[in-house]
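[1] Below: sequence and its predicted model.
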Amino acid sequence: MTRATQGNSSHRYSPVHVDSSDSDDSDEQTPFVRRGRAYGQPQEDEEILTLPPTADLWTTFRTRMKYYVPVTRWLPHYSMDGFGHDFIAGLTVACLIIPQSLSYATALAHLDPIHGLYASFVPGVLYAIFGTSRQLSVGPEALVSMLVGTAIAQQQHSSGNTDPKTALAISCFITLFVGLFTFFLGFVRLGFLDSVLSRALLRGFITAVAVVVIIEQSISLFGLKALADEFGIGEESSTVEKLLFIIEHFGSIHILTTVVSFSSIIFLLSFGSLKKRLTKLPFLQFVPEILLCVVLYTILTALFRWDKDGLAILGATKADGFQLPSIPAVPEGVSIRSLFGTSVLISIIGFVESIVISKQYATKHNYSVSPNRELVAMGVANIFGGLFQAIPAFGSLSRSKINDKAGARTQLAGLITALFVLLSIFFLLPYFFYLPKAVLAGIICVAALSLLSEAPHDIKFMWQIQAWSDLGLLLLTFIATISVSIEAGTLIAIALSFLLVIKTSTYPRITIMGRMPGTRGKFRPIKDYPGIAEHIDGVLIIKVEEPLYFANTGQLKDRLHRLEVFGDMSVHPSEEARLNPVSHVIFDVENMPSLDASAAQILLEIVEAYHARDIRVYFVKLHENSRELFIKSDLLERAGGEAHLFRRTADAMEFIERESLCLNMGEDNV
């Protein structure tokens, strides 16, 4: 027994070397790293370290400034060759964002239209300074605006205060809280949140919101707004109640309003379809059909005075320019805590939508965006937006697409858009007096239909790959949003996404390994080579695929037991045992670069439990930083000391076979 151990000493664990290759036969060593460089690399930054402290601080400050304030990076090197492209893109998006801002502020947030324009100007300027995406168009969005309108209606209903100043104060607080919370997420580097939310849950939520928006706007589309107020159907009413109201009073629709609204929808959809078909006409792609629709119906209403025939119009709007930045007083009876909860939901949904768009165009144009800096940029934009009476602003997919097609090359395109919005605030608002509210509702419905158009593709894909759990989650979120409220749907989407992440992270990624036929030192995951990689009788080889810590070791014992009995985690626990009892367990910990105290304690308990059953434990490819914790926790000693540490799985198997041979020879001699 002693000779067998000594004879195999050359293959045991050496603390100087850790085999990092995929193959168990390889002895290649990973290069040592010193101060972020491969050993032996020329130290080109030595000269910088010898600079005077003041110069070094100034260099560091300029470098950090370019990183945290991107405008200082691209503006000094801006080429006038690209100005024409940015100018055309900025003007094109301005023609779209101005009527959208009027629509979202009036029909969804139920505020004066000027506050939608504020949301296009103030956040647009600040994002051009702090944002990292060159094509993202920042401004009011349909989903976000509707959440604001719902929060305003709920607060007014609970407090009994329907004063327009109260609604404005509520909106300002929501925008301010959105900015503060979004900035906080970026400051503590939580930009990974966009990867946490489930696509299926988000698709169910967004689809439901689109349906909610269409049903709500149908009251304005059919000219039933006055009748709805008479019957007490308001923003606090559920979507089902609004739908039933429309069905019951369909005979009371206003004919002129219905004709205007649906003809505007047909105009917008037809023009959009024409753009898709006639792609060979570049100039047609930049024609702002929404602005044309607004101008056309405003002129027709003014000429034929349809407002005297009962067609609701926008009417007089404030054109006083900007108010001084301020924080409004808290209205009586308004719950600030409830507003903050709504702001959290708006922040998460708005950021996820924005960062998806940013990454899409960053990939297309081969530059990088930072989710954390995007959070900071959105946060700063909305903080100042709240101070200037704007509704929350985030990125828009439709506007960003147009911005990209129009040739936007830098954030200057967004700044130009904001400047055109500023001109409209001072000079164009009076000309929207005769703009029909039915047209604004039609614009919103077209935006909602674009959200609905994305759902069939995702649903078809989930059905095709038989992702029944994802389809179930999508349906659950959809039903909750439709039947209960948008807030309930948002909470369910976010809560379930986090629960799914937590559930996944608590399962340790471990794999049972098998020996490849005709070899002695080739081991591969049995699940990847079914019917090829072979179980070794009496030996269980477990490969740990990730670092172990308190969160993913709670179920480690149960999963090891299932692998020991069944050899596969997919086998139901009620089945009969499929493997013979084991006498040796080998842990391949090459992919476990670290572990914490909780994981060390769990491993210690596992080793002791194996020893109590007369099962011997071995560790392969233990990292040096993990080895220190193994020693301090007595885990190494309990496992069998240095004699049970090996560089390769093949070495551990050779040791086990020699030990078994010596044991059998001893029994024969007896």
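    Received the coordinates, thanks.

[2] switch to C-alpha atoms for all contacts and neighbour counts from now on
    OK.

[3] Apart from its chain neighbours, what residue comes closest to residue 355?
    Leaving out its chain neighbours, the residue that sits closest to residue 355 by C-alpha to C-alpha, 6 or more residues apart in numbering is residue 371, at 6.6 Å.

[4] got the contact list for that neighbour?
    Residue 371 sits next to 186, 191-192, 355 when contact means C-alpha atoms under 8 Å, 6 or more residues apart in numbering.

[5] Would you mind giving these as TSV with secondary structure added?
    TSV is the format used below for those (DSSP: H, G, I helix; E, B strand; the rest coil):
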residue	secondary structure
186	helix
191	helix
192	helix
355	helix
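
[6] Next, work out how far apart the residue nearest to residue 355 and residue 240 are.
    37 Å (C-alpha to C-alpha, to the nearest Å).

[7] Helices of the stretch 201-350 of the chain, start to end?
    Here the stretch 201-350 of the chain has its helices, by DSSP state H, counting those that start in this stretch, at 225-230, 239-248, 255-277, 282-285, 289-304, 336-365.

[8] other SSEs contacting the second one?
    Using 3 or more C-alpha pairs under 8 Å, 6 or more residues apart in numbering; DSSP states H and E as the contact definition, the elements that helix 239-248 packs against are helix 199-221, helix 468-483.

[9] Run a quick neighbour tally on residue 654.
    When neighbours are defined as other C-alpha atoms under 10 Å, residue 654 has 16 of them.

[10] That one: helix or strand, and which one exactly?
    Element membership of residue 654 [criterion: DSSP states H and E] is helix 649-669.

[11] Pull the distance from that helix to the chain's centre.
    Here helix 649-669 is found 54 Å from its chain centre; the criterion is C-alpha atoms, centre = their mean, to the nearest Å.

[12] So which elements touch it?
    Counting contacts by 3+ C-alpha pairs under 8 Å, 6+ apart, helix 649-669 is packed against helix 2-7, strand 584-588, strand 616-620.

[13] can you confirm residue 82 is in a helix?
    Yes. Residue 82 sits within a helix when classified using three-state DSSP.

[14] ok, the residue nearest to it when sequence neighbours are not counted to residue 367 distance?
    Nearest residue to residue 82, sequence neighbours excluded (C-alpha to C-alpha, 6+ apart): residue 409, at 6.8 Å. For residue 409, the distance to residue 367 equals 11 Å [C-alpha to C-alpha].

[15] so who does residue 489 touch?
    Contacts of residue 489 were listed using C-alpha under 8 Å, 6+ apart, and they are 205, 477-478, 480-482.

[16] Looking at those, which is nearest residue 654?
    residue 477 (55.1 Å; C-alpha to C-alpha).

[17] this is the other structure I want to compare:
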Amino acid sequence: MSRSSSKDRSSSVPPSPQNRPTFPREPDLYTSLLSSRLTDTQDNGTFNNNGNPQATGSSTSPFLAPHRTLSSFGAIPTARLDDDRSSILSDGIGSNNGAGTSNGRKRQLMSTSELARSSGVKHPRLNYLSYYIPAIKWIPHYDLKYLAGDVIAGITMSSIYIPMGLSLASNLAHVPPVQALYSFAIVPIIYALLGSCPQMVTGPEAAGSLLVGEAVRHAINSGKQHDDDDTKNAIIAGIVTSICGVVALTAGVVRLGFLDSVLSRALLRGFISAVGFVISIDQFIAEFGLISLAKLEGVSHASSITKINFLFNHISDIHGPTALVSMVSLAIILGFKKFRTRIQDRHNWVVFIPDRFLVVTIATVLAAKLDWASNGIENLGDVAETNFQIRFPFKQANITKIREALPTAFLISVLGFFESVVAAKSLGSPIDANISSNRELVALGVGNILAGLGCGLPSFGGYGRSKLNKQTGGKTGMSSVVLSSITMFCLWFVLPYFKWIPRCVLSAMISSVAFSLLEEAPADIRFFIKIRSTPDLLMMFIVFTLTIFYSLELGIAVGVGLSVVQILKHATRARISILGRVPFTDPAIFKNAEEFPEEIVQIEGCLIVKIPEPLTFANAGDLKNRLRRLEVYGSTIAHPSLPRLRSDEHNRNVVFDVHGMTGVDGSGAQVLKEIVEGYLGRGVRVFFARGPRKGGEVWETMERAGIVELVRGGEGDFFEHVSDALKAMEAEEIVVERPASV
């Protein structure tokens, strides 16, 4: 494995600059970091400053004396180019106290400011701050060519979602309609300043508003307040919204953005479908003119099953004019949605038609001119015109309400964050912005905290309206600023005219949203049936059923609990496998013996085990059990009741292929040491192939744990390839190949 020094010297000459590869992202930063590190590059103790391999073990151990293939940079091993790139960048961003060594001495690392200056950044601190506050970057460099599209998109959003906000507040959250407008006035502009997705539109959502309504319903049913106490209902909404903001902000600060992967698609589809069903049943009462009767019988805040029973018992009491206006409004909204979907590919202008705004405007004008109220069609009524008041929710008088609102606020935060991140990542950005889940949490958290001070509704990003924003020309956060500005204008000047809006029309708008929540469920169900994913179907059914028959909180809580159990089961299962050699391959190829039994040959007297993942406390406990199954049965899926299928003669040597074992914690190292000790005690030689770099974190952990000493003391060793370990055994004349069928 040794190489001549002349070869090393010739290979270390860097190529000409024109032949060097370039990277599309941060070339200046990477090049400067690379050049600063080339002066004392080493492979964690494997190479010295002159690029010559150091003696790190016996000459029979290829892994301990790896060959060095130089890349076009002239000093970095090709096999480690990607790893070095990430490690250089991460090292450079670290502190100056030096992490890592060069020939046993500390390496001086560059600070973030030094890295920025070396890359030509004039104002490092401002550049650093602009990552967390994107408005610092996009506002000074705003391109006026985007202005027309942003303004049109903002107006379109306002015409559709301001009436929708009134519906969500009055019909789902059971708070004064103006509270939704406070959210639309505050959260979008905050998100425009702090959010990482310029085209995202934030605001109250149906699921979150319904959960706020559940909190209000709980307070009413417990006798702590009355249904018509708008002030106390608004305070509850403000408390829930503020807690949502605190939860989101805290999660973003401590970098919990990765949790958007915790909830499965089946769980969310089951819950969202249940929300759509619950909303539909709620709105039927208003659409049929049965609001007063429902309040009289005390079913306004009852379960969905109770409301269904109420509707069947009072079919004869349906108010004809109200039902007619509701059905016509709903038919227009749904019909235009279908029409727009069919022709918008050929005629893009159709997306600019604010169908909901037109329906609400026409219905409001007709209600005022024709006095629909005299015919029994209930209007929205006077909307509070009081000045905006800041109510700090976290005070002693609200302790009981805060404690009761915590579960609801947490669920809203989880659902809202998941939908926001999905929307942000699906939309992307016309200016190639970097979408960060953690920054999304911070932006949404700050926005909801401020909205909660005004007793607004919880607000998160929505894919539907964000997609419409993109389709109508929105390119930057300016469209959200326009939305907030128009909402403020409505709060100051248009509120008196809202009183003529028929409640049944607002209910029809909410019903259209509920149907959109339900329309994707059949496709998901068909897909899960097609791939025979019984666990996902069962998850959807459980969450949907519990939400319908019991409560929203119980449905999502059980769903999250089941998801966590699935994650833990997946994380604690050791994914080891037995390998066999594909005959007549040079270099030798090894495949999973269980998946490709007809393509491989077994190695007589040798068990080759692949560990494809980091070894931690979570999966180390299962490693011994699954390893024993491989020894006894040659498979990890064989049932323990079977008789022994593999004799001890086939396990005289064990080779661990640990290429995927990129990390080992204390528990994992302890279990691995016990396994090695057990083999050595039975006279079995242990080899490691494709193992960790000497000097790396995994190697040092194994060395400190005594695993390296045990392996070498038991006449084993560490090799660069599995075939090298087999050759070493073959040299001892203890390895014989035989067909897998024998």
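    Noted; the coordinates are in hand. On a predicted model such as this, the values are computed, not experimentally measured, just so you know.

[18] Next, the TM-score between them, please.
    Superposed pair, TM-score by TM-score structural alignment, normalised by the length of the first structure: 0.90. Supporting alignment: 644 aligned residues with a C-alpha RMSD of 2.9 Å.

[19] aligned partner of residue 144 of the first structure in the second structure?
    In the second structure, the residue paired with residue 144 of the first structure is residue 208, using TM-score structural alignment.

[20] Go ahead and confirm that match touches residue 462.
    No. Using C-alpha atoms under 8 Å, residue 208 of the second structure is not in contact with residue 462; the gap is 11.4 Å.

[21] And these two? Which one has more around it.
    Set residue 208 of the second structure next to residue 462 and count neighbours by other C-alpha under 10 Å: residue 208 wins out with 27 against 22.

[22] okay, now the corresponding residue of the first structure for residue 436 of the second structure: neighbour count?
    Taking TM-score structural alignment for the superposition, residue 436 of the second structure sits opposite residue 370 in the first structure. By the criterion of other C-alpha under 10 Å, residue 370 of the first structure has 16 neighbours.

[23] residues in contact with residue 370 of the first structure?
    Residue 370 of the first structure touches 132, 191, counting by C-alpha under 8 Å, 6+ apart.

[24] Distance from stretch 646-661 of the first structure to the middle of the chain?
    47 Å.

[25] ok, now stretch 61-70 of the first structure?
    Worked out by C-alpha atoms, centre = their mean, stretch 61-70 of the first structure lies 26 Å from the chain centre.

[26] Repeat that for stretch 63-75 of the first structure.
    25 Å.

[27] From one end of it to the other, what's the distance?
    Taking C-alpha to C-alpha, stretch 63-75 of the first structure runs 15 Å from one end to the other.

[28] so where in the second structure does that stretch end up aligned?
    Against the second structure, stretch 63-75 of the first structure falls on residues 127-139 (TM-score structural alignment).

[29] Buried residues, the matching stretch. List them.
    Neighbour-count burial for stretch 127-139 of the second structure, counted by 16 or more other C-alpha atoms under 10 Å, picks out 127, 132-136, 138.

[30] In helices, which of these fall?
    Among these, DSSP state H puts 127, 132, 135-136, 138 in helices.

[31] Count the neighbours of residue 408 of the first structure for me.
    25.

[32] Which element, helix or strand, includes it?
    Short version, using DSSP H and E: residue 408 of the first structure is in no helix or strand.

[33] Aligned counterpart of it in the second structure, please.
    By TM-score structural alignment, residue 408 of the first structure lines up with residue 474.

[34] Make sure its match is actually in contact with residue 153.
    Yes. Counting by C-alpha under 8 Å, residue 474 of the second structure touches residue 153, with 5.2 Å between them.

[35] Which stretch of the first structure lines up against stretch 278-291 of the second structure?
    Counting by TM-score structural alignment, stretch 278-291 of the second structure corresponds to 212-225 in the first structure.

[36] what's the spacing between the matching stretch and its chain's center?
    Remark: stretch 212-225 of the first structure is offset 31 Å from the chain centroid, using C-alpha atoms, centre = their mean.

[37] Next one: the closest residue to residue 167 of the second structure other than its chain neighbours from residue 328 of the second structure, what distance?
    Of all residues not flanking residue 167 of the second structure in the chain, residue 506 sits nearest, at 5.0 Å (C-alpha to C-alpha, 6+ apart). Note on residue 506 of the second structure: its distance to residue 328 of the second structure, by C-alpha to C-alpha, is 12 Å.

[38] Compare those two and say which is more crowded by neighbours.
    Neighbour comparison, residue 506 of the second structure and residue 328: the larger count goes to residue 506, with 29 against 13 (by other C-alpha under 10 Å).

[39] Just give me the match in the first structure for that one.
    Aligned by TM-score structural alignment, residue 506 of the second structure pairs with residue 440 of the first structure.

[40] What is the three-state secondary structure of its match?
    Assigned with three-state DSSP, residue 440 of the first structure falls in the helix class.

[41] who touches it in this structure?
    By C-alpha under 8 Å, 6+ apart, the residues touching residue 440 of the first structure are 99-100, 102-103, 107.

[42] how far away is the most centrally placed residue in the first structure from residue 364 of the first structure?
    Nearest to the mean C-alpha position of the first structure, by C-alpha atoms, centre = their mean, lies residue 194 at 1.5 Å. Using C-alpha to C-alpha, residue 194 of the first structure is found at 19 Å from residue 364 of the first structure.

[43] Could you identify the residue of the second structure that aligns with residue 382 of the first structure?
    Match for residue 382 of the first structure (TM-score structural alignment): residue 448.

[44] Which residue, other than its chain neighbours, is closest to that match?
    residue 245 (4.5 Å).

[45] Tell me, how many residues neighbour that neighbour?
    Around residue 245 of the second structure there are 29 residues (other C-alpha under 10 Å).

[46] now it: how far from residue 644 of the second structure?
    Residue 245 of the second structure is 58 Å from residue 644 of the second structure, by C-alpha to C-alpha.

[47] sorry, back to before: dump the ones in helices among the buried residues of stretch 127-139 of the second structure into JSON lines; add distance to residue 77 of the second structure as well.
    Compiled in JSON lines, these are given as follows (distance: C-alpha to C-alpha, whole Å):
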{"residue": "127", "distance to residue 77 of the second structure": "33"}
{"residue": "132", "distance to residue 77 of the second structure": "35"}
{"residue": "135", "distance to residue 77 of the second structure": "41"}
{"residue": "136", "distance to residue 77 of the second structure": "40"}
{"residue": "138", "distance to residue 77 of the second structure": "40"}
